[in-house]
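In: quick check, what structure comes out for this input:
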Amino acid sequence: MLRSNIKPDEATLVVTLVACSALGALEFGRWIHSLIDQNTLFDVVSVCNALIDMYAKCGAVEEAYNAFKRMSERNIVSWNSMILGLAIHGHVNEALVLFSKLLEEKLEVPNDITFLGVLCACSHGGMVKEGRRYFDSMRKDYRIQPTIKHYGCMVDILARAGLVEEAYELIRGMPMECNAIVWRTLLACCLLHGNVELGEKVRRHLLKIEPDHSSDYVLLANMYASMGQWDDMARVRISMTEKGVQKPKPGNSLIGVSSKLAETTGLW
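Out: All right, here's what the predicted structure looks like:
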């Protein structure tokens, strides 16, 4: 497009930054940022939001925050992108301080995505009391109905802190059907805190949703092993073999090398 002397507009830049976010292509995203500055498009809110999101998802939180601070005008998407970016990368206090600033300015009303970022921050920080308070506030003060993701964050907050029974009751009281991801989060915490009895209950729920998911077998077997229940561990292993369930393979990571990217795009 550039070689054809066609000037990118806001939509072009937003779409390209979204692609950088999905690929983790930080260096390419920085290059797009330079184009934004050259074309004086930084004041376009949608472009800045995409830039913040790209930097945050690529792990460049400081660059995301610098872009956020430069904005002359922000909308709720701007705040959400920054709060979520800080929370996901473990900058718990900064995320909650930014949320407080959002409330103080009273220019934008927090929505369900905002509270997802706040609860994510509480989860990363092990902040049970604060998590409960924010979860209640979103319903009582802002009339926002929690989604499965909000409940998942609360289950994670409670279960990581050892409150696995409370997390279990929270799932049972959910107004929607619980998914395997949330049940699996609780199962992992049952292993962490050695609650075999509850772990077995959780496993029965998982069997109804994803009966042949290898991670569940491994978690249950490891839980039995951690408590010295070797016969039960062997039973789980045998069940895996009989059903042909394979242990999860080790994960692989890929990285993008800027020179290769330049070679394939022909832009640099």
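In: use CA for all of it now, contacts and neighbours both
Out: OK.
In: check which helices and strands the host helix or strand of residue 124 sits against.
Out: Under DSSP states H and E, the secondary-structure element containing residue 124 is helix 112-125. On a contact count with 3 or more CA pairs under 8 Å, 6 or more residues apart in numbering; DSSP states H and E, helix 112-125 meets helix 76-88, helix 92-105, helix 128-140, helix 148-160.
In: alongside the first, I'd like the structure of this one:
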Amino acid sequence: MKLKTVTRAAGRMLNKNASKILLGFGIAGAFMAVGFAVEATPKAMILLENKKKELGVEKLDVKTIVKTAGPVYIPTAVSLGISTVCAVGALKVENKQNAALAAACTLSETALRTYQDKVLETIGPVKEQQIREAVTLDKMAKTPEPAVIPHAKGINLDASEAYGKTIKCWESLSGRPFWSTQNAIEKAINGANKQLLSDSCLTENDLFDYLGIEHNHNGDLLGWDTDTTLGIETFYSSKLDDDGMPCLVLDYRTPPKWLGY
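Out: Reported below is the predicted structural model:
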């Protein structure tokens, strides 16, 4: 029983890390090929010089060169071939894993949308909005606030385009606070929606550029496309922070999806 358990665990580990293992073998094979080539070259030069003396010529034809020096490069060719196979295998495994992940994300997204539609149908838009706001505020409360809150980058909060009081804002996808104005945020959303319509897709990090906040690690893999929405719909909540200051909370009615581009 223990042997079966260990075997299954080892199998799962190998399957999970197959692409990394193959890539490791590929890199090792490439280094070995270089080493074999460095070692083989002096031997090949000696063999070619001896062949010239044997035939009494100053220059050998291509066929003779290959026949004479080729065998010493066999280990190099084998190592390079193995390295190539491993690298291609790693890419195929990675592509399969990415395809499986994309399929899982699509299924989860479909299930989430179905659930949201049914909740909206059952309890009505007012209560559904109250639940959305409660969930967002709860998420915000559980996120630690940094010691220094940055201002939105690339946005002049003193300019007319950002009219309105500068206020602490909290963005739900990144879970980070920043200083901005509601008008600047709405302008950023409008700019993002224009890009969505013109390019047919928009990543989270594209949206964050408009908002003037830092990128997310996977922000280029998640976002919106025109297959599912023609615009990012947002909603706002408000809450007092730990110091009793008002905080504007930004969340989305149209959540991002796995783009996988």
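In: give me the TM-score for this pair.
Out: The TM-score (TM-score structural alignment, normalised by the length of the second structure) is 0.17; 86 aligned residues with a CA RMSD of 6.9 Å.
In: circling back to that earlier point, any chance of TSV for the helices and strands packed on helix 112-125 of the first structure, columns mean neighbour count and distance to residue 184 of the first structure?
Out: Putting these into TSV (neighbours: other CA atoms under 10 Å; distance: least, CA to CA, whole Å) gives the following:
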stretch	mean neighbour count	distance to residue 184 of the first structure
helix 76-88	25	20
helix 92-105	16	24
helix 128-140	16	20
helix 148-160	23	10
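In: for the ones you listed, which one sits closest to residue 183 of the first structure?
Out: When these are compared by CA to CA, helix 148-160 sits nearest residue 183 of the first structure, at 8.8 Å.
In: list of residues touching the helix or strand following the closest one?
Out: Using DSSP H and E, the helix or strand that follows helix 148-160 of the first structure in sequence is helix 164-172. With contact meaning CA atoms under 8 Å, 6 or more residues apart in numbering, helix 164-172 of the first structure is reached by 151, 154-156, 158-159, 178, 186, 189-190, 198.
In: and which of those residues is nearest to residue 97 of the first structure?
Out: residue 154 (19.9 Å).
In: residue 131 is in contact with that closest one, correct?
Out: Yes - between residue 154 of the first structure and residue 131 there is a contact at 6.9 Å, judged by CA atoms under 8 Å.
In: shared neighbours of the two, which are they?
Out: Shared contacts of residue 154 of the first structure and residue 131 (CA under 8 Å, 6+ apart): 119, 123.
In: and the helix holding residue 124 of the first structure, how far from the chain's centre?
Out: 9 Å (CA atoms, centre = their mean, to the nearest Å).
In: next, the buried residues of that helix.
Out: For helix 112-125 of the first structure, the neighbour count (16 or more other CA atoms under 10 Å) marks 112-125 as buried.
In: nearest to residue 14 of the first structure, of those residues?
Out: Distance to residue 14 of the first structure across the buried residues of helix 112-125 of the first structure (CA to CA) is lowest for residue 113, with 19.7 Å.
In: please name the nearest non-neighbouring residue to the closest one.
Out: Spatially, and ignoring its direct neighbours in sequence, residue 113 of the first structure is nearest to residue 80 (6.4 Å; CA to CA, 6 or more residues apart in numbering).
In: who's in contact with the one you found?
Out: Residue 80 of the first structure neighbours (CA under 8 Å, 6+ apart): 113-114, 117.
In: can you put those in TSV and add distance to residue 32 of the first structure?
Out: As requested, these are arranged in TSV below (distance: CA to CA, whole Å):
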residue	distance to residue 32 of the first structure
113	26
114	27
117	26
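In: tell me where the stretch 51-200 of the second structure has strands.
Out: Assigned by DSSP state E, counting those that start in this stretch, the strands in the stretch 51-200 of the second structure fall at 167-171, 176-180.
In: counting contacts, what elements does the first one pack onto?
Out: With contacts defined as 3+ CA pairs under 8 Å, 6+ apart, strand 167-171 of the second structure has these neighbours: strand 176-180, strand 246-252.
In: wait, which of those strands is closest to residue 122 of the second structure?
Out: Closest among these, using CA to CA: strand 246-252, at 20.6 Å.
In: where does residue 67 of the first structure land in three-state SS?
Out: Following DSSP: H, G, I helix; E, B strand; the rest coil, residue 67 of the first structure is assigned to helix.
In: OK, contacts around it?
Out: Per CA under 8 Å, 6+ apart, neighbours of residue 67 of the first structure: 48, 51-52.
In: rewinding a little: comparing the helices and strands packed on strand 167-171 of the second structure, which comes out most buried?
Out: Greatest average neighbour count among these goes to strand 176-180 (a mean of 22), per mean count of other CA atoms under 10 Å.
In: what angle separates that one from strand 246-252?
Out: Angle of strand 176-180 of the second structure versus strand 246-252, following axes from the mean of the first three to the mean of the last three CA atoms, to 10 degrees, is 110 degrees.
In: strand 176-180 of the second structure - contacts with which helices or strands?
Out: With contacts defined as 3+ CA pairs under 8 Å, 6+ apart, the packing partners of strand 176-180 of the second structure are strand 167-171.
In: before we move on, back to that, for the helices and strands packed on strand 167-171 of the second structure, which one sits closest to residue 92 of the second structure?
Out: strand 246-252 (35.6 Å).
In: tilt between the closest one and strand 167-171?
Out: Taking the same axes, to 10 degrees, one finds strand 246-252 of the second structure and strand 167-171 inclined to each other by 30 degrees.
In: check which element follows strand 246-252 of the second structure along the chain.
Out: Downstream of strand 246-252 of the second structure, the next assigned helix or strand under DSSP H and E is strand 257-258.
In: so what touches that following strand?
Out: With CA under 8 Å, 6+ apart, strand 257-258 of the second structure has contacts from 102, 105-106, 109, 221-224.
In: may I see the buried residues of the helix or strand hosting residue 21 of the second structure?
Out: Secondary structure assigned from DSSP H and E places residue 21 of the second structure in helix 18-55. Residues of helix 18-55 of the second structure classed as buried: 18-33, 36-37, 40, 44, 48, 51-52 (neighbour count, 16+ other CA under 10 Å).
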